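In: pasting a predicted model and its sequence here:
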Amino acid sequence: MRLLIVEDSPALGRDLQAALSRDGHAVDLAGDGAQALAFAGAYAYDVLVLDLMLPKVDGWEVLQRIKQGQGAPGVLVLSARDQVTDRVQALNLGADDYLVKPFAYDELLARILAVSRRGGSQLPLLVAGALEVDPRARLARVDGSVLALTPKEYGLLETLLSQRGTVLARGALFEHLYDAQSEASDKVIEVLVSTLRGKLARAGLPDLIETRRGYGYVIAA
């Protein structure tokens, strides 16, 4: 899942980016509202985690402008503003959820996943024959046995399976799995596909991921 953290506290922003990246997400960080709008215009995000008190362009305007666009991402407002009127205003402007600071990281992560499911970017359970992928637990199982996947391998498998039957180009997969600051090239997707295929083959699913030469990768419908 690709996330954008919009937070003007450098320390909190970096902590959130690091924690969510460790959980296998591609995470970009914007320190003000203008940068947030630029990121949102350049990349397709599943969820924005949005502070309201921002320099340059405040969070209220960011929320309103993002939600006016087509294919708008889910938005979780994360703010120290704890009045009911603030929550109501944010929800009326299109926010999908509202979490007050200070917060527990586990709750934040659960709410991000809930917002992503609400937007249709993740399904409760993804199944392909003996393979089951549970986005909430971030686990993949074959015949009930858990596959030992790295966060990126899991993210690749979930992305392909959630769009089963759709050929996804290497560049599109890279953009979904890696943040804007990544120094890797999109050729890393070939390595990920190779290692994931190896683990699936050892679990009895050698032909699950197909290569469409010149187009990309697909898990056939």
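Out: Perfect, I can see it now. Residues are numbered from 1 along each chain as shown.
In: please make it C-alpha for all contacts and neighbour counts, starting now.
Out: Fine.
In: tell me where the protein has helices.
Out: 10-22, 33-42, 59-68, 84-92, 105-118, 151-162, 170-177, 188-202 (DSSP state H).
In: and the ones you listed, which is most packed in?
Out: Among the helices of the chain, ranked by average contacts under mean count of other CA atoms under 10 Å, first place goes to helix 151-162 (a mean of 21).
In: related to what we said a few turns ago, and the helices of the chain as a markdown table, adding distance to V49?
Out: Listed next are the helices of the chain as a markdown table, based on distance: least, CA to CA, whole Å:
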| stretch | distance to V49 |
| --- | --- |
| helix 10-22 | 10 |
| helix 33-42 | 10 |
| helix 59-68 | 10 |
| helix 84-92 | 13 |
| helix 105-118 | 8 |
| helix 151-162 | 19 |
| helix 170-177 | 17 |
| helix 188-202 | 26 |
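In: ok, second structure coming up, stack it against the first:
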Amino acid sequence: MADTHIDQYETIAYGGFAVSQILALVVGLDPELDPMIKVAATRLASETDAMKAALEKAGAIEIVTYESKADVVAAGRTLLRRLVRYAESRPNGDAIANDILQGETLTTILRRRPVKLAAALNHASTAVEKYKASLPEHATWSADLLVVRDALSSLNEGVRRARIDRHQMTPEVASARASWLRRYTATKSIIEGVLRPLDRVSMMPEIFDDLAEQQRTKPVIVDEPTQPSP
């Protein structure tokens, strides 16, 4: 089920992330189902585009999303990519890079929302300090990480406040969001149906970012049988 707390602005990030991850991680797992999987991804992409168009028509989408400050987000992603490559070049580099990425792939982290990117940069800073004996340029990396993290955190806070100020939805935006939530829920069901026979349902939080957030407090997929009435 889609998280109904996903607001109208978050739909763009969640939708784009899911589409990218479906094409990268799910296509090819069961080749006979690839056409269906690609159709599901395309339809979610179309629904996300429609959501974005409705927001643009309502006005001020650049204020409440990251479009007007894309350079700040890009700088964070570029820095993290460079750091991982540098870490991998050092002795025991694979282990260092894995710690920096908290066991996830670089591609997955770079696709996540800017709020999570800031958290990833903060963790990377901690990892650089942890492995400073193996990273001769650790001081420079630490300084760069803090500068970019702070800039991104400031941007995240500005976007958060702008969204609070503009929380009310026009009827068109509300309708588009409801349609998007239905499509997002349907896409989850389709992808789970592909993954379950392969015993790969654990991949769901890697594909749908709201599930990654829910995972800390409750199971992602509930499969308990219904208990008969006494």
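Out: Thanks, I have the structure now. Predicted model, so just to flag it, every value in this text is computed and none were measured.
In: overlay them and tell me the TM-score.
Out: The pair, once superposed, lands on a TM-score of 0.25 when counted by TM-score structural alignment, normalised by the length of structure 1; 96 aligned residues with a CA RMSD of 5.9 Å.
In: for L50 of structure 1, which of the helices of structure 1 is the nearest?
Out: helix 59-68 (6.8 Å; CA to CA).
In: which strands and helices lie in contact with that closest one?
Out: The helices and strands touching helix 59-68 of structure 1, judged by 3 or more CA pairs under 8 Å, 6 or more residues apart in numbering; DSSP states H and E, are helix 33-42.
In: out of the helices of structure 1, flag the one nearest L99 of structure 1.
Out: helix 105-118 (7.6 Å).
In: which of the helices of structure 1 sits closest to T211 of structure 1?
Out: helix 188-202 (9.6 Å).
In: and the closest one with helix 170-177, angle?
Out: In terms of direction (axes from the mean of the first three to the mean of the last three CA atoms, to 10 degrees), helix 188-202 of structure 1 departs from helix 170-177 by 80 degrees.
In: what angle sits between helix 188-202 of structure 1 and helix 151-162?
Out: Using the same axes, to 10 degrees: helix 188-202 of structure 1 against helix 151-162 is 80 degrees.
In: elements contacting helix 188-202 of structure 1?
Out: helix 151-162, helix 170-177.
In: mind giving me the packing neighbours of the longest one?
Out: Here helix 151-162 of structure 1 touches strand 126-128, helix 170-177, helix 188-202, strand 216-219, going by 3+ CA pairs under 8 Å, 6+ apart.
In: take these and lay them out in TSV including distance to L63 of structure 1.
Out: Formatted as TSV, these follow (distance: least, CA to CA, whole Å):
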stretch	distance to L63 of structure 1
strand 126-128	31
helix 170-177	22
helix 188-202	32
strand 216-219	34
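In: who wins for proximity to L48 of structure 1 among the ones you listed?
Out: helix 170-177 (14.0 Å).
In: out of the helices of structure 1, which gets nearest to L76 of structure 1?
Out: Of all the helices of structure 1, helix 105-118 comes closest under CA to CA, at 6.9 Å.
In: which other helices and strands contact the closest one?
Out: Judged by 3+ CA pairs under 8 Å, 6+ apart, helix 105-118 of structure 1 is in contact with strand 47-50, strand 74-79, strand 97-100.
In: by how many degrees do it and strand 74-79 diverge?
Out: Using the same axes, to 10 degrees: helix 105-118 of structure 1 against strand 74-79 is 150 degrees.
In: got the angle for helix 105-118 of structure 1 vs helix 10-22?
Out: For helix 105-118 of structure 1 against helix 10-22, the angle by the same axes, to 10 degrees is 60 degrees.
In: make JSON lines from the helices and strands packed on helix 188-202 of structure 1 and add distance to E210 of structure 1 to it.
Out: Below are those laid out as JSON lines (distance: least, CA to CA, whole Å):
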{"stretch": "helix 151-162", "distance to E210 of structure 1": "10"}
{"stretch": "helix 170-177", "distance to E210 of structure 1": "13"}
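In: relative to V47 of structure 1, which of the helices and strands packed on helix 151-162 of structure 1 is closest?
Out: helix 170-177 (12.0 Å).
In: so in structure 2, which helix runs the longest?
Out: Assigned via DSSP H, structure 2 shows its longest helix as helix 138-165.
In: and after that helix, which helix or strand comes next?
Out: With elements assigned by DSSP states H and E, the helix or strand that comes after helix 138-165 of structure 2 is helix 171-195.
In: on contacts alone, who are the packing partners of that next one?
Out: helix 10-21, helix 34-58.
In: try it again with 6 Å
Out: helix 34-58 (3 or more CA pairs under 6 Å, 6 or more residues apart in numbering; DSSP states H and E).
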